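>>> Quick one, fold the following:
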Amino acid sequence: MLLGVIADDFTGASDIANTIAKGLPGQGGLRTVQYLGIPAAAADPDIEAGVIALKSRSIDAAQAVRQSLEALKWLIDQGCKQIVFKYCSTFDSTPAGNIGPVAEALAEALGVKGVVACPAFPGAGRTVYQGHLFVKDRLLNESGLENHPLNPMTDADIRRWLRRQTVSDVGHVDITTVQSGSSAIEGALLRHGEENHALVIVDAITDDDLVAIGKAVVDHRLVTGGSGIAIGLSANFIARGLAKGEGSMTVGIDGPEAILAGSCSGATRQQVEVHKKDHPTLAIDVAGVMGGRVATSDLTSFLLANQGRAPLVYSSGTPDEVRAIQARFGREKVAEALDTLFADTARQLVDAGIRRLVVAGGETSGAVVSALDLGALAIGPEIDPGVPVLLSKGDKPVALALKSGNFGASDFFVKALERLAGR
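The predicted structure follows:
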């Protein structure tokens, strides 16, 4: 294995796995597999990139560090020459959150400084300019992410945000340096390392900027960022003759389908509204879930009764609705109850013969795939930017799409079901 990735959630893991498998146009990517948690056995020797999906974004920071260091050890044991710590392109993390502690712990374990920290993903509208994170034309804290139910982002200055989480100071490489080329970037990172900066925010506003950053870190043991940071990494291994550029395989499974949406992001809410115009949908009564009046059987019965019609169940709500429910029952209790509901529903659906499953929301996806215990997932074609087809093996193969809340076009759900079937 050449490249190892530690991702802090399951949708982010499939996002960066997709980026690595695609590689650069005309060059191809690496043969990539996504692991749901830290594998118990060694990797297949044919795998060139392994992405370990953890559910560590919103847990206690010390626990996230322990899990990430365990993942690092497994990846190093597989022979990885470079490690990527992947977090969300909207930098989902509270001031007491996990991005800084995990990144610093990995840097210390590998004995490196001057490590890139770049959440930019221009294809999804995430850019970094003068150390500030933008979502399209809005600062992060004015983009709707300030209303995130678990990790509200109230400051777009990610140097300042990250500094609250770290021991050492945080460096910055500005866009002028980035657009001067990979040699200039490499020199700037070296200087920050000499100044004892473990982490360095690097500006990026285009894919070309990310490719330049990728070339600059060709010999770096550790890189951190959103999935966009991996755009140029596959090319480094191909250029050195270590990989052939075969990338993703074409996969698809046709069969019964279901859609589960637990994200409350604006994009997912719009996708739900578009989908419900022509397909059966069921809104989950969250208060009913908390009061024991809504059970897993209610969801599975609805989904199984509407096979062939792309049925959807969702808990998505507006920021005001989410705040009201959290105030009434408690944020953690609501999150735990919904994760359990979606996990149990997915398990029953697969047991009942569902073979195409679309899941919206990082936390929801983590709960679902953990419950299904699918093992390694092959990476297939891209559905929308950042969201590939995933295929499990075994006696009951399942085709999956795990969508981060803010990703995907308005018609994503129907498009995803078609791609999962190989169409």
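>>> use CA for all of it now, contacts and neighbours both
Noted.
>>> Tell me if I am right that residue 388 is in a strand.
Yes. Counting by DSSP: H, G, I helix; E, B strand; the rest coil, residue 388 is located in a strand.
>>> Roughly how far does the nearest residue to it once chain neighbours are set aside sit from residue 327?
What sits nearest to residue 388 in space, not counting adjacent residues and going by C-alpha to C-alpha, 6 or more residues apart in numbering, is residue 382, at 4.0 Å. Using C-alpha to C-alpha, to the nearest Å, residue 382 is found at 38 Å from residue 327.
>>> Please give the structure of this sequence too, so both can be compared:
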Amino acid sequence: MFLGVIADDFTGASDIANTIAKGLPGQAALATSQYMGIPDKPARPEVEAGVISLKSRTIPPAEAVSQSLAALDWLKAQGCTQFVFKYCSTFDSTKEGNIGPVAEALAERLGVKGVVVCPVFPTAGRTLYQGHLFVKDRLLSESGMQHHPLTPMTDPDIRRWLGYQSKSPVGLVALPTVRQGSAAVRAALLAAAHEGQTLVVVDAVLDEDLLTIGTACAEAALVTGGSGIALGLAANFVAQGAAKGKSAGFTGKAGPEAILAGSCSGATWEQIQVHSKDHPVLAIDVEKALLGTTSAGDLADFLTANRGKEPLVYSSGTPERVVATQAKYGRERVAAALDELFAQTARELVGRGVKRLVVAGGETSGAVAQALDLGDLLVGPEVDPGVPVLLSRDKDLVIALKSGNFGGPDFFAKALRTMGGA
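The predicted structure is shown next:
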């Protein structure tokens, strides 16, 4: 294994695993596996890039640091020479962390400064200019992310937001420097390191900018960012003769299907409305779930009764409804109860023979993936940008883990078709 990735949630891990395994047209890719948590055994010998999925985005910063360092140690033991800390392309975090504390801890363990911070994914409309993060044509703070129930992003200035979380000054490499080429970016990062800046925000608005940054980071021990930051990294290993740049095949899997949607994002809410026009859907009554009068068995019964019709259950709602529910019962209580409900439902479904499972929402995906103990996952074809199909090598199951904001309006039906090999 050459490239090791530590992702702070499960959908983000799938996102960057997809980037590394697929590559850009004409660019090299690496044989990639995704791991649900830190493995307790060595990686398979054919794996060139390993992506460890953690559920560390919203836990206390000290716990996130501890888990991330343990993941780093495992990846180092597999032979990795370069590491990526992957977080969301909308920089999901609070003023306290966890992105800054984890990134600085990894940098300290590796003995490096001048580390790239680039939460950019142009294909999904995430771009960075003068240190400010945009979602399509809107600043991050006006994109809907300001209403996120766990990590509301109210400031688009990533350098300033990261500054709240970091012990050392945060630098900036602006777009004009990036457009001068990889040598200019490398020089700017070295200068930042000499000035004592551990983390450096680097602008990018196009895939070509990410490729420039990737070339500049060919010798970097640590890189941080969204999935786009990995676009240019695989080619470095192939050019050096270290990796063969191959990927395993995926032929599809048939069998019973189910969709679980726990995301509160506007994109997922729209996808649910589209899916409900032609498929059976069931809304979870959050109050009943909190009181225990709606069980995992109830949800599994609905999904089982509608096999073959692409059934979906969801806890999503409008931003106003989500805020009202959290105000009444408490944000942490609601999140924990729904995560456990979805996790138990997933276990029930697999026990009943479900072979294709689609999950929407980062926290929901993490809860489900941990509950199912999926082990080593083969990265299959892409459903929509940033969302691949994953085949569990240990379980007879194909799964897709979707970040809330990702995917087109018909994502759910498309995901099930892709799982089947279409």
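>>> The strand or helix carrying the residue nearest to residue 388 of the first structure vs the second structure, average distance?
Remark: residue 382 of the first structure resides in strand 377-384, with elements defined by DSSP states H and E. Superposed on the second structure, strand 377-384 of the first structure shows a mean distance to its aligned partners of 0.5 Å (mean C-alpha distance after the TM-score superposition for the first structure).
>>> Specify the local secondary structure of residue 274 of the second structure.
Going by three-state DSSP: residue 274 of the second structure is helix.
>>> so what's the nearest residue to residue 386 of the second structure once chain neighbours are set aside up against?
Excluding its sequence neighbours, the residue lying closest to residue 386 of the second structure (C-alpha to C-alpha, 6+ apart) is residue 15, at 4.3 Å. Going by C-alpha atoms under 8 Å, 6 or more residues apart in numbering, residue 15 of the second structure touches 227, 386-388.
>>> Quickly note the distance from the residue of the first structure positioned farthest from its centre to residue 30 of the first structure.
What lies farthest from the middle of the first structure is residue 293; by C-alpha atoms, centre = their mean that is 32.5 Å. Computed as C-alpha to C-alpha, the residue 293 of the first structure to residue 30 of the first structure distance reads 48 Å.
>>> Please enumerate the strands of the stretch 1-150 of the second structure.
Assigned by DSSP state E, counting those that start in this stretch, the stretch 1-150 of the second structure shows strands spanning 3-7, 32-36, 49-53, 82-86, 115-118, 126-129, 132-135, 138-139.
>>> Generate TSV for these, with distance to residue 271 of the second structure and mean neighbour count as supplementary columns.
Formatted as TSV, these follow (distance: least, C-alpha to C-alpha, whole Å; neighbours: other C-alpha atoms under 10 Å):
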stretch	distance to residue 271 of the second structure	mean neighbour count
strand 3-7	25	28
strand 32-36	26	26
strand 49-53	25	29
strand 82-86	25	26
strand 115-118	28	28
strand 126-129	20	24
strand 132-135	18	23
strand 138-139	21	17
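>>> Any chance of those in CSV with distance to residue 241 of the second structure as columns?
Output for those, formatted as CSV (distance: least, C-alpha to C-alpha, whole Å):
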stretch, distance to residue 241 of the second structure
strand 3-7, 14
strand 32-36, 17
strand 49-53, 15
strand 82-86, 15
strand 115-118, 24
strand 126-129, 32
strand 132-135, 35
strand 138-139, 41
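>>> Go through the ones you listed and name the closest to residue 414 of the second structure.
strand 32-36 (21.9 Å; C-alpha to C-alpha).
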